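# Here is my input, please return the structure:
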Amino acid sequence: MKVLLLGGTGEARELAAQLVANGIDVTSSLAGRTKDLRLPDGAVRVGGFGGVTGLTEWLQSHPVDAVVDATHPFAATMTEHAVTATREADVPLLVLRRPGWSATPGDDWHWVDTAAAAAELLPSIGGRVFLTIGRQGLETFASTGLWTLARCVDPPEPAPTWCTLLLDRGPYDVAAELELLGRHRIDVLVTKDSGGPQTEAKLTAARELQLPVVLIHRPAAPLGVPVVETAAAATSWLQAL
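Just a heads-up that it's a prediction; the model follows:
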């Protein structure tokens, strides 16, 4: 069996390791937008395909038995391309998405559909913002006029001048997040519903400090495509296939 794994997430690296251990020929495709990439087991290609046409042509010239989309839950464009290209190339597609976060007692969560909606809501609930949405879409929050600490893995280009930029990579722990929120006197957190344990500590810290959290809904999963939440489930699906 040969599998194309659209990766870049921890779940994708976990799945690649499982597939290699089970003797499945896997090629992981990484967008290459992040510096110091954590390479998975098996073969790796880095760089985009060139849209739907490029991915379709790649699948036609590199025959595989299945494609697994294990990209970030907010990588909606890549998922859309995968759905269209695999249908064109007549290749089975599986989507691997870790589950989103769920509120627990003590949480003060405000759900919105877009970054623009989050920016519009912010002035009514806080004045010092901890923004953890990644480097894409930061400028949406420049117009709020609020003091903002923006945390990213890699520096945005061009570098923002309207906020304080913190470059850091997870996983994060609750103690460090509490210290960070206290030191900067943060009174509202903004994040995407990425899910997973690597960046969940900020939500725990916000809960302990009784801070409001603005969460951006993740894009809906594609219709007509099987979706699993763990690497083990993806491995089982591929083995059954």
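
# CA atoms for contacts and neighbours, from now on please.
OK.

# what number of residues lie near Ala75?
Residue crowding around Ala75 was assessed by other C-alpha atoms under 10 Å; the count is 13.

# Please name the residues that touch the most centrally placed residue in the chain.
What sits nearest the mean C-alpha location of the chain, by C-alpha atoms, centre = their mean, is His72, with 3.2 Å. Counting by C-alpha atoms under 8 Å, 6 or more residues apart in numbering, His72 makes contact with 8-9, 97, 194.

# Looking at those residues, which one is closest to Gly47?
Closest approach to Gly47 among the contacts of His72 (C-alpha to C-alpha): Gly8, at 11.3 Å.

# Just give me the neighbour total for that closest one.
For Gly8, using other C-alpha under 10 Å, the count is 22.

# And Gly47, by the same measure?
10.

# now Pro63
Neighbours of Pro63 (other C-alpha under 10 Å): 13.

# secondary structure element for it?
Using DSSP states H and E, Pro63 falls within no helix or strand.

# Relative to Ala17, how far out is the closest residue to it other than its chain neighbours?
Nearest residue to Pro63 in three dimensions, chain neighbours excluded: Lys2, at 7.8 Å (C-alpha to C-alpha, 6 or more residues apart in numbering). With distances taken as C-alpha to C-alpha, to the nearest Å, Lys2 is found 14 Å from Ala17.

# same check, this time on Ala76
Taken as C-alpha to C-alpha, the span from Ala76 to Ala17 is 25 Å.

# Run the chain-centre distance for the helix or strand encompassing Leu166.
In this assignment (DSSP H and E), Leu166 forms part of strand 164-167. Its chain's average C-alpha position is 19 Å from that of strand 164-167, according to C-alpha atoms, centre = their mean, to the nearest Å.

# Let's compare: structure for the following, please.
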Amino acid sequence: MDDRRAGVAGTVLVLGGTGEARGLAAELAGRPGVRVVSSLAGRVTDPKLPEGEVRVGGFGGPERMATWLGEHEVRAVVDATHPFAERITASAVRACAAAGVPLLVLRRPGWTPEPGDDWHWVTSLTEAAHALPALGERVFLTTGRQGLPAFADLDESWFLIRTVDPPEPPLPRRHHLLLDRGPYTVTGERALMRAHGIGVLVTKDSGGTMTAAKLTAARELGLPVVIVRRPPLPTPPTGGMHTATTIPDALTWLDTLSIGRAHRTCGDEGAQPRLLRG
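So this is what the prediction gives:
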């Protein structure tokens, strides 16, 4: 059935649990006739749920994702996953090409150094681990829980490891685990680094403001920062992938597809999250 003939602007699938994904879902939930479904990978134990419908769990590969897009009459997909979620983005590119569904990749801008920064760019976590012995013994590691094995063999280094959920081994032999979730403040990050005698910070170029305070704190303390570059976006087979860096730009792109403009009424607080089975 044609969504437009039924008076429905269409279904939009938003991939990711980032702040941009939640913000976009909130905007779309206020659009008449728009069904927004947010898909979360399910890797975080207690994720913040966006407005609208929420789907938790993987699709089982690009072929099954393409099937899901057809079954749910999805008119557009917005990949607003983390900039380092390479596998999900690659699957989305292949699935949308197979299903003939327009795809937008929404990525917040990366970080840029400021005067006084001592940044050391690398292309992988393995390269970051190799750079550490020359930069400092006590390391503040903020690269997420999945890449920690890359640092497991650095027995001469001590690590303050911060993750949202408990990581699985192998972990570095000498470490202290801190379970915490942003946003963080410069004051808090500076105090944390001083309390643990941190000599070098390791992070990914995630961009955004939620976790950027650590960069300012490192600059103020004169600490070197090892930053992993973002992976390049995959090349779509049909050249049909679009990109945006802000939620307004994403909404403008959706407007070009005639997926209704926002018309929140007075007192409308948006749709409440509703969980779907994966």
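
# What does the TM-score come to for these two?
Comparison of the two superposed chains (TM-score structural alignment, normalised by the length of the first structure) gives a TM-score of 0.97, and 241 aligned residues with a C-alpha RMSD of 1.1 Å.

# Per the alignment, name the residue of the second structure opposite the residue nearest to the centre of the first structure.
Matched by TM-score structural alignment, His72 of the first structure corresponds to His82 in the second structure.

# circling back to that earlier point, any idea whether the residue nearest to the centre of the first structure is helix, strand or coil?
Going by DSSP: H, G, I helix; E, B strand; the rest coil, the secondary structure assigned to His72 of the first structure is coil.

# what about it, distance to Ala201 of the first structure?
Distance, His72 of the first structure to Ala201 of the first structure, using C-alpha to C-alpha: 19 Å.

# again with Gly224 of the first structure
Distance of Gly224 of the first structure to Ala201 of the first structure, computed by C-alpha to C-alpha: 34 Å.

# what does Leu59 of the first structure give?
In terms of C-alpha to C-alpha, Leu59 of the first structure sits 39 Å off from Ala201 of the first structure.

# Over to Gly10 of the first structure?
Applying C-alpha to C-alpha to Gly10 of the first structure and Ala201 of the first structure gives a distance of 16 Å.

# How many residues are close by the residue lying closest to Val64 of the first structure once chain neighbours are set aside?
With sequence-adjacent residues excluded and distances taken as C-alpha to C-alpha, 6+ apart, Val64 of the first structure is closest to Lys2, at 4.9 Å. Residue neighbour count, defined by other C-alpha under 10 Å, stands at 17 for Lys2 of the first structure.

# Counterpart of Lys2 of the first structure over in the second structure?
Aligned partner of Lys2 of the first structure by TM-score structural alignment: Thr11.

# Same question for Gly196 of the first structure.
Per TM-score structural alignment, Gly196 of the first structure is aligned with Gly208.

# Next: Leu131 of the first structure.
That one, Leu131 of the first structure, aligns with Leu141 by TM-score structural alignment.

# quick one on the thing from earlier: so for Gly224 and Ala201 of the first structure, which residue has more residues nearby?
Neighbour comparison, Gly224 of the first structure and Ala201: the larger count goes to Ala201, with 19 against 8 (by other C-alpha under 10 Å).

# my read: the more buried one touches Glu177, true?
Yes - Ala201 of the first structure lies in contact with Glu177 (C-alpha atoms under 8 Å); the separation is 6.7 Å.

# Span of stretch 45-65 of the first structure from start to end?
18 Å.

# And the helices in the first structure?
In the first structure, the helices defined using DSSP state H lie at 10-21, 51-61, 76-89, 115-121, 174-183, 201-209, 231-240.

# who wins for proximity to Leu189 of the first structure among those?
For those, the distance to Leu189 of the first structure is smallest for helix 201-209, at 7.4 Å, taking C-alpha to C-alpha.

# once aligned to the second structure, how far is that closest one on average?
Following superposition, helix 201-209 of the first structure is found to deviate from the second structure by 0.2 Å on average (mean C-alpha distance after the TM-score superposition for the first structure).

# contacting residues around the aligned partner of Thr123 of the second structure in the first structure?
Aligned by TM-score structural alignment, Thr123 of the second structure pairs with Asp113 of the first structure. With contacts defined as C-alpha under 8 Å, 6+ apart, the neighbours of Asp113 of the first structure are 216-218.
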